[in-house]
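**Q** 3D, please:
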Amino acid sequence: MLPQISKLEFRVTELKESPVVHKSFLWDFKMGDFVLRDGKLVEVEGLDYIKIWIEKAIRTEANTSFYTNYGSEHHSMIGTVFDRDYVQSELERMVKETLLKNEAITGVSNFDFELDGELLTMNFDVSTIYGNAGVTINAT
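**A** Purely as a prediction, here's the structure:
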């Protein structure tokens, strides 16, 4: 005998979203390679993850990776001759747009840019779900 479908009862339970865990592997930007300990990749999370993600995102030219919504447009400013205030405001806008794509970053502020020859040093503060951090990035 088949069950009477109209009399079946189903329990509805709410699905709980698991929290997003932000992790990455430690990267040595000077050496250009992953950091290994005992022959294994070193996993980082929290603010350490954020710092690595930020530097990777800024060093990556926008729309050149597999992820089209990743990278910074500030590379387009290289070789241009504009008013210093204009360049700084554009750099600030571009960096903010890049970093705020990461849902763990809630704010970017207190920019300071230094240009020494071809080396651009960017200093700024980030607010994240893990806390706040000061960031310094050297870009060429």
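
**Q** alpha carbons only for contacts and neighbour counts from here, please
**A** Will do.

**Q** all strands for this structure, in order.
**A** 23-25, 27-28, 33-34, 36-37, 40-41, 43-45, 105-116, 119-128, 131-139 (DSSP state E).

**Q** Just put these in TSV and tack on mean neighbour count.
**A** Converted to TSV, the strands of the chain look like this (neighbours: other C-alpha atoms under 10 Å):
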stretch	mean neighbour count
strand 23-25	17
strand 27-28	16
strand 33-34	12
strand 36-37	11
strand 40-41	12
strand 43-45	15
strand 105-116	14
strand 119-128	16
strand 131-139	15
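
**Q** Out of the ones you listed, which is closest to S76?
**A** strand 131-139 (12.7 Å; C-alpha to C-alpha).

**Q** I have a second one here; can you model it like the first so I can compare?
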Amino acid sequence: MIPQVQDDIKQDFTIETLPSRTFKMNHNNLTIIGTIDEIQAVEQAVFLILNTERYEWLIHSWDYGVELHNLIGKDVEYCIPEIERRVREALLQDDRITAVQNFEFTVNKKKVLTTFTVVSIFGEINAELGVEI
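**A** Down below sits the predicted model:
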């Protein structure tokens, strides 16, 4: 005989979205200068994710950051689609970001400069990233 379980879970609930308020970093002198929210917080999160190498820092989960160091020495034809995939994968880990699109690449010897648009629930952000290959 299969046991019968009564499920007492309430079905009348609302999903509450937490604010995205965070501390504002001054990237020039590495200080905290107040707080930011919404689009500015997402912009700062994009900056931090793209400047953190994935799997390198134990303080971050393995879902945080972007893998770019192992592209050094690889062919440009391999690196360009791989940069796009890795940047998109890294940024979409943040639930405030809904899409990463409009990638454009400029190759200058051993450096690839990419510009792209980050679409978030608060609006769009234009971002860029330089990768040495």
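
**Q** Can you redo the strands of the first structure as TSV, where the extra columns are distance to R93 of the first structure?
**A** Shown next, in TSV, are those (distance: least, C-alpha to C-alpha, whole Å):
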stretch	distance to R93 of the first structure
strand 23-25	26
strand 27-28	26
strand 33-34	29
strand 36-37	35
strand 40-41	34
strand 43-45	26
strand 105-116	10
strand 119-128	12
strand 131-139	16
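
**Q** any idea what E43 of the second structure aligns with in the first structure?
**A** Counting by TM-score structural alignment, E43 of the second structure corresponds to K51 in the first structure.

**Q** Report the separation between A62 of the first structure and H75 of the first structure.
**A** According to C-alpha to C-alpha, to the nearest Å, A62 of the first structure stands 8 Å off from H75 of the first structure.

**Q** go on, T98 of the first structure?
**A** Taking C-alpha to C-alpha, one finds T98 of the first structure at 12 Å from H75 of the first structure.

**Q** who's more crowded, the two?
**A** Neighbour tally, T98 of the first structure and H75, criterion other C-alpha atoms under 10 Å: the higher count belongs to T98, 20 against 17.

**Q** Was I right to think T68 of the first structure contacts A57?
**A** No - T68 of the first structure lies out of contact with A57 (C-alpha atoms under 8 Å); the separation is 11.7 Å.

**Q** who has more neighbours, the two?
**A** A57 (19 against 9).

**Q** Nearest residue to that one in space, ignoring adjacent ones along the chain?
**A** Excluding its sequence neighbours, the residue lying closest to A57 of the first structure (C-alpha to C-alpha, 6 or more residues apart in numbering) is G71, at 4.6 Å.

**Q** for the longest helix seen in the first structure, packing partners?
**A** For the first structure, the longest helix by residue count, based on DSSP state H, is helix 84-99. Counting contacts by 3 or more C-alpha pairs under 8 Å, 6 or more residues apart in numbering; DSSP states H and E, helix 84-99 of the first structure packs against helix 47-59, strand 105-116.

**Q** Right, I'll call it a day here.
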